[in-house]
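Trainee: no sequence on hand, only this structure:
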């Protein structure tokens, strides 16, 4: 087992790796519109590119979950470093849809590989404080999105192009690659405790684990689809759509940093129930507000989704520990796969809504290509202003279902103690 100092260094390096993951989300969310304009891509094509990161992630996180106990966490993180570097460079030199598609896929695979190694790593080095430390680790996801969106905002204002904005991700990538190459890694907690592979697979069939997997689909879509698409959906509702993402993720950073007293006071199930209620209220405000109330919605929504991802993982790590690294990574993979599918479906739905709101028989492509300020361009802006909130209102059904699911979970888990791995 690594020393206390090495544990801290492993945790810092893990946070840097997750920072690269989140920067890729934040910067891509900020430049999605620019990519659409430069490469003449419609919403369906943009949603396919954005969704690629979400299904590259589950591909890597699930495969990584099955092999992490065999090859070790260090080798997985070397692979993540290589995929991150390749994906960033290919994005910088992209020439159109397919190069953006492949580069986003590589970054998605890298992101999933980081989670496949780092989630069980954090659980292994902090076995007595898993949910809190997973929240502290995952604060770097919204933290990186805040940094990424601010990079896009200020560099775009300064006239610095998206190529340089993407290129800045190389710096933390090189840093985490260097740090991990020097450190000693522990084995996963499941291996250290002597739980057999057969017992692990048996634990994966536990009805409680399957229930949490289903809930993970909803929590991931609620948090990540909304965050990735907020700039597109609300761009014409407010002049500072990207600021909504910054507010949401800023609240998440603070909330996850203060996770310890919250989790200990409310329990993981209490945190999930309150989170679902707040996420529902926040998403409702985002889809039914204008002006400054949109920012109030972003604040409430950020409070809602703040604890979703790390607390879902923390619940599985604490109450279903025999599922091991595979259990954690199946949860993450299922969540990201759901987001990828939902993003592609909603991208097509968004284009369909735009088409319905334009004059009958007109071509969406013609309106998209119309010069700014023209009658056709203004008609498209009006269509987008109406269509974006409609997509948000469709998504609202998901956190409403989560409120019911987590209320049931809260009642079921009352009085139950954490099981032992021994």
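Mentor: It's in. Predicted model only: the values in this text are computed from it and were never measured. Numbers count the residues shown, from 1 in each chain.

Trainee: going forward, measure contacts between C-alpha atoms and count neighbours the same way
Mentor: Noted.

Trainee: just the helices in the stretch 101-250 of the chain please.
Mentor: When secondary structure is read from DSSP state H, counting those that start in this stretch, the stretch 101-250 of the chain shows helices at 130-138, 140-157, 162-167, 170-182, 189-192, 197-203, 207-220, 226-234, 241-257.

Trainee: helices or strands up against the third one?
Mentor: In this structure, helix 162-167 makes packing contacts with helix 4-38, helix 73-92, helix 140-157, judged by 3 or more C-alpha pairs under 8 Å, 6 or more residues apart in numbering; DSSP states H and E.

Trainee: and here's the other structure:
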């Protein structure tokens, strides 16, 4: 059933809280873009492979998962204020850890510090979003898609500011000086949240317990998060942190794999117990799957698109294209209300349309050979990715009000874990692999062997490949074509070919999303259309099963 609501927010300080959340996510976007812009400097200083850079970038999302899931579970119990203080402290700690590496360190030590500092930074960001998403959904219950898109317009704006910083001062400032600038918006959001009174979610206000909120997530939904937690524990924690710290094979062997399985299964078991073994709603399970793909597409691609465009064209044009794409996202996220009202598109129809734009944009970007074609491809791709994340959050808020902040936070965590374990490292591995394959096929095998990285690239059971040394590759890319040796030119040409092939394979993700959203469109058409649902007094008292029940 649906309930007619006022278009007005439910609290007098709603706009203040909206813009405080806006600034918090902006800080995350600034840090993300600056990291994208300085990863070439990390390659030059420490000799990282594309896979290693992808793993560090992935940590910028994996930690987010823990912050948003844990925060989403406890936010209605401890209040928004305590979570905001925790996030602020995590942001300060992340700066201390991330700025510790120096050129005299061993590569593995530098990698571990950058990985850990990036993880803590993303933990802070996730904790903040555990506050911002349910808060805005609660403050504007009849306009969730519109206001959640406004909230998340701060992400591309933050990326624009971060990219402009690296473009303006990248050659004059050290990477440490650039990265430290994300603390400025951090201080601002702290002041904006200070002293504010926060509302409670519908589920919390209705007196629903955590177990009742989690019933629609159930075993099905928890299994998606549990699988990604398994991958995180096995790969990020075991292989890339503990194995490096201890030089032990234990963390890369079968025993650690079983421990990692126990971590993922333990989360599923915990959800099963507190929900009295509820299966969960099939629609929420499908949305979780779609969001895992979405995270790898949108944020995984974002973490590499500047690098890939910079490889195909020039590093400076790569930054400009990245800023251009973010500017389109920023502007369009203020237009979702118009799209719903004037074009009469439901949130699911918006998501399906976005998938088609993303497919076309990635294929066009892979084939772009000039500046005009590259800008056209990024324009189309940016239209596609603009509405994905906030609109998915709005769908969960609309269709599953009984879950409170929990389902929204778990879905956000799934998207971020997917980037950290699948999207970021996967695209880095793909770039290493396709570059190496092109070198072998073009007769540059000896060049590859003479310029190979310390460690080969391997990911998710795919074949181990020889990767180019990051220092040598960056040195070659920064030389003019006429100044390169034959070996250096072979490396640069091969990475361009590898980048193009990576983008073409990346387009598989929005194809899968388009299929899912098309099936959901058919489902809602057959069941009377998409409607936002509300908790009735009977549901709040536990007398009847909610309208979205399984």
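Mentor: Received, thanks. It should be emphasised that the depicted structure is a prediction, and the values quoted were computed from it without experimental measurement.

Trainee: please state their TM-score.
Mentor: Once superposed, chain against chain, the TM-score is 0.95 (TM-score structural alignment, normalised by the length of the first structure); 420 aligned residues with a C-alpha RMSD of 1.8 Å.

Trainee: still on that earlier bit, and residue 102 of the first structure, which of the helices of the stretch 101-250 of the first structure is closest to it?
Mentor: helix 162-167 (15.2 Å; C-alpha to C-alpha).

Trainee: quick one: contacts of the closest one?
Mentor: With C-alpha atoms under 8 Å, 6 or more residues apart in numbering as the test, helix 162-167 of the first structure has contacts from 24, 27, 31, 34, 88-89, 91-93, 151-152, 155-156.

Trainee: need those residues in TSV with distance to residue 385 of the first structure and neighbour count, can you?
Mentor: Shown next, in TSV, are the contacts of helix 162-167 of the first structure (distance: C-alpha to C-alpha, whole Å; neighbours: other C-alpha atoms under 10 Å):
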residue	distance to residue 385 of the first structure	neighbour count
24	27	25
27	23	26
31	19	21
34	18	14
88	32	23
89	35	16
91	30	22
92	31	17
93	33	12
151	26	20
152	23	24
155	26	15
156	23	15
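
Trainee: residue 120 of the first structure and residue 97 of the first structure: what is the separation?
Mentor: According to C-alpha to C-alpha, to the nearest Å, residue 120 of the first structure and residue 97 of the first structure sit 35 Å apart.

Trainee: same question but for residue 198 of the first structure, I mixed them up
Mentor: 44 Å.

Trainee: higher neighbour count, these two?
Mentor: residue 97 (17 against 8; other C-alpha atoms under 10 Å).

Trainee: which residue lines up with the more buried one in the second structure?
Mentor: When the second structure is aligned by TM-score structural alignment, residue 97 of the first structure is paired with residue 111.

Trainee: what's the angle between whatever helix or strand that match lives in and helix 144-151?
Mentor: For residue 111 of the second structure, the host element (DSSP states H and E) is helix 107-139. Angle, helix 107-139 of the second structure to helix 144-151, by axes from the mean of the first three to the mean of the last three C-alpha atoms, to 10 degrees: 140 degrees.

Trainee: other SSEs contacting helix 107-139 of the second structure?
Mentor: Where contact means 3+ C-alpha pairs under 8 Å, 6+ apart, helix 107-139 of the second structure is packed against helix 14-46, helix 50-78, helix 80-98, helix 144-151, helix 388-399, helix 404-418.

Trainee: residue 374 of the first structure: neighbouring residues, count only.
Mentor: Neighbour tally, residue 374 of the first structure, other C-alpha under 10 Å: 11.

Trainee: picking up where we left off before, for the contacts of helix 162-167 of the first structure, which one is nearest residue 243 of the first structure?
Mentor: Residue 243 of the first structure has its nearest neighbour among the contacts of helix 162-167 of the first structure in residue 152, at 11.1 Å by C-alpha to C-alpha.

Trainee: hang on, the earlier thing: so which bits of the helix holding residue 111 of the second structure are buried?
Mentor: Going by neighbour count (16 or more other C-alpha atoms under 10 Å), the buried part of helix 107-139 of the second structure is 107, 109-139.

Trainee: check stretch 254-271 of the second structure too.
Mentor: Buried residues in stretch 254-271 of the second structure, counting neighbours by 16+ other C-alpha under 10 Å, are found at 256-257, 259-265, 267-269, 271.

Trainee: comparing the helices and strands packed on helix 107-139 of the second structure, which comes out most buried?
Mentor: helix 404-418 (a mean of 30; mean count of other C-alpha atoms under 10 Å).

Trainee: tell me the first helix or strand C-terminal of that one.
Mentor: The C-terminal neighbour of helix 404-418 of the second structure among helices and strands, as given by DSSP H and E, is helix 424-441.

Trainee: who touches that next one?
Mentor: Here helix 424-441 of the second structure makes contact (C-alpha under 8 Å, 6+ apart) with 49-55, 57-58, 296, 299-301, 303-304, 445, 447-448, 457-459, 465-468, 490-491, 494-499, 501-502, 506.
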